[in-house]
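Novice: Provided below for reference: sequence and predicted model.
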Amino acid sequence: MTIDNKNVAGVLLAGGLSRRMGGGDKCLRDLGGRPILAHIIERAEPQVAALVLNANGEAARFDAFGLPVAADVVEGFAGPLAGILTGLDWAAVNAPGADWLASFASDAPFFPTDMVEQMAEAVEAAGADLACAITHGRTHPVFGLWRVSLRDDLRRAMLEEEIRKVDRWTARYKLVAVDFPDIETAAGPLDPFFNTNRPEDLEEAARYL
């Protein structure tokens, strides 16, 4: 089956504790006069058929963005795999035509606007089960493409084996890493998966904007 945005749902991962940013929601910090999350949605939404925000706590704080919000289906801030599983479960119920889930970190406002397309092509060419992004030899496992049919396998791995590391779980399947080039900006070359983990990262992101 050809993979395109009609059969891909998306999840924005915002369920972490943001310790390096001093707590709170990193994605609600201001970048160029708008919340980081607004930049993220603008890039992700055209790439998928349906989009959900994975976030814990009071969902009403995200009302202005017009997205459904789903809390982790595994309790205890179990890391990005919990967000992936939440997205897979949400897609299975709310986007029944979606065989794939694209995942996006909600603190990286420059990721490629054709990320899903490139990952889909790589998955099809390799006959893979999963894809993740790579730049400069470094993998970005939370930017990925995942078969929705793997959700029960992931649930078992998390609940019965207590697996929390993304790469430990993905090693069980055929994974293709998709290499993305830097973006050329007026401020110099930029890794498209640059993330705003710390306050100083926000300052740097503003320069690239």
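Specialist: Cool, the structure landed.
Novice: C-alpha from now on. contacts and neighbour counts both.
Specialist: Will do.
Novice: Show me what the strand ranked longest in the chain is in contact with.
Specialist: Among the segments of the chain that qualify as a strand by DSSP state E, the longest is strand 138-147. Residues from elsewhere that reach strand 138-147 (C-alpha atoms under 8 Å, 6 or more residues apart in numbering): 80, 99-105, 116, 119-120, 129-134, 166-167, 177, 193.
Novice: Show me which residues of it are buried.
Specialist: 139-147 (16 or more other C-alpha atoms under 10 Å).
Novice: cool, stretch 175-192 as well?
Specialist: 175-180, 183, 190-192.
Novice: One more: stretch 201-208?
Specialist: 202, 205, 208.
Novice: Let's have those residues in JSON lines, adding secondary structure and distance to residue 73.
Specialist: Putting the buried residues of stretch 201-208 into JSON lines (DSSP: H, G, I helix; E, B strand; the rest coil; distance: C-alpha to C-alpha, whole Å) gives the following:
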{"residue": "202", "secondary structure": "helix", "distance to residue 73": "30"}
{"residue": "205", "secondary structure": "helix", "distance to residue 73": "32"}
{"residue": "208", "secondary structure": "helix", "distance to residue 73": "35"}
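Novice: Could you dump those into a markdown table and include distance to residue 65?
Specialist: Shown next, in a markdown table, are these (distance: C-alpha to C-alpha, whole Å):
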| residue | distance to residue 65 |
| --- | --- |
| 202 | 21 |
| 205 | 21 |
| 208 | 24 |
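Novice: Presented hereafter is structure B, for comparison with structure A:
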Amino acid sequence: MLNANGTPERFAQYGLPVVADSLPDWPGPLAGVLAGMDWAAAQGATSIVSAAADTPFFPRDLVSRLQAATGPSGLAVAATRDNGELWRHPTFGLWPVALRDDLRAALKDGLRKVVQWTEAHEAGLAEFSTDPFDPFFNINTPEDIAMAEVLAGQA
């Protein structure tokens, strides 16, 4: 399933269901997670894994590592360390569908910070190496595209 707002036909070539946020005013990444959880619940699934579309080098073992790292609520997010400092990459996560009503309420109450919600639910951390580069590098600018081309030669 692809979460996207706007005209879903622009993604027709991928052959995936396209689901828009269910809350108004595009309240951020957590709204996309909620849309995925709602869609998955209708399919009978118990959890979803999310990944950002602008991150071409995310780890191939993302799902298994997230599953192994789940916290007490069944939630897990990806993380890396840079010079000893922990960096969460919460758009890469394992999200139990059972938490969707709590997430919906939090979003309606104005919560927008992914890390704040995941920490409140004691998300486990699946830590990934940044050697030879951060696998969660994302593309936002033409310079990032140029860097991705260089990194693709190292991947």
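Specialist: Good, I have the coordinates. Being a predicted model, the structure only gives us computed values, none of them experimental.
Novice: circling back: if we take the buried residues of stretch 201-208 of the first structure, which one ends up nearest to residue 76 of the first structure?
Specialist: Within these, proximity to residue 76 of the first structure (C-alpha to C-alpha) peaks at residue 202, which comes in at 27.7 Å.
Novice: and the closest one, what pairs with it in the second structure?
Specialist: Mapped onto the second structure by TM-score structural alignment, residue 202 of the first structure lines up with residue 145.
Novice: swap in residue 71 of the first structure?
Specialist: So, by TM-score structural alignment, residue 71 of the first structure is matched to residue 20.
Novice: Report the separation between that match and residue 11 of the second structure.
Specialist: Distance, residue 20 of the second structure to residue 11 of the second structure, using C-alpha to C-alpha, to the nearest Å: 12 Å.
Novice: more neighbours, these two?
Specialist: It is residue 20, of residue 20 of the second structure and residue 11, that has more neighbours when counted by other C-alpha atoms under 10 Å, with 18 against 13.
Novice: need the contact list for the match of residue 71 of the first structure.
Specialist: 3-6, 32, 35.
Novice: now for those, which pair is the farthest apart?
Specialist: 6 and 35 (14.1 Å).
Novice: between the two, who's got more neighbours?
Specialist: Each of residue 6 of the second structure and residue 35 has its neighbours counted (other C-alpha under 10 Å); residue 35 has more, 23 against 9.
Novice: give me every residue that touches that one.
Specialist: So residue 35 of the second structure contacts 3, 19-22 (C-alpha under 8 Å, 6+ apart).
Novice: can you do 10 Å?
Specialist: Listed by C-alpha atoms under 10 Å, 6 or more residues apart in numbering, the contact partners of residue 35 of the second structure are 1-4, 19-23, 29, 41, 100, 104.
Novice: go on, residue 63 of the first structure?
Specialist: Contacts for residue 63 of the first structure were tallied using C-alpha under 10 Å, 6+ apart; they are residue 69.
Novice: what's the counterpart of residue 170 of the first structure in the second structure?
Specialist: Per TM-score structural alignment, residue 170 of the first structure is aligned with residue 118.
Novice: ok, how many other residues are close to that match?
Specialist: Neighbours of residue 118 of the second structure using other C-alpha under 10 Å come to 20.
Novice: who's in contact with residue 9 of the second structure?
Specialist: So residue 9 of the second structure contacts residue 18 (C-alpha under 10 Å, 6+ apart).
Novice: does the equivalent of it over in the first structure count as helix, strand or coil?
Specialist: In the first structure, the residue matched to residue 9 of the second structure (TM-score structural alignment) is residue 60. Assigned by DSSP: H, G, I helix; E, B strand; the rest coil, the conformation of residue 60 of the first structure is helix.
Novice: whereabouts in the second structure does the longest strand of the first structure align?
Specialist: Under TM-score structural alignment, strand 138-147 of the first structure corresponds to residues 87-96 of the second structure.
Novice: ok, which stretches of the second structure are helices?
Specialist: Along the second structure, counting by DSSP state H, helices occupy 29-43, 62-68, 100-108, 114-120, 142-152.
Novice: so residue 89 of the first structure makes contact with residue 151?
Specialist: Yes: between residue 89 of the first structure and residue 151 there is a contact under C-alpha atoms under 10 Å: 6.9 Å.
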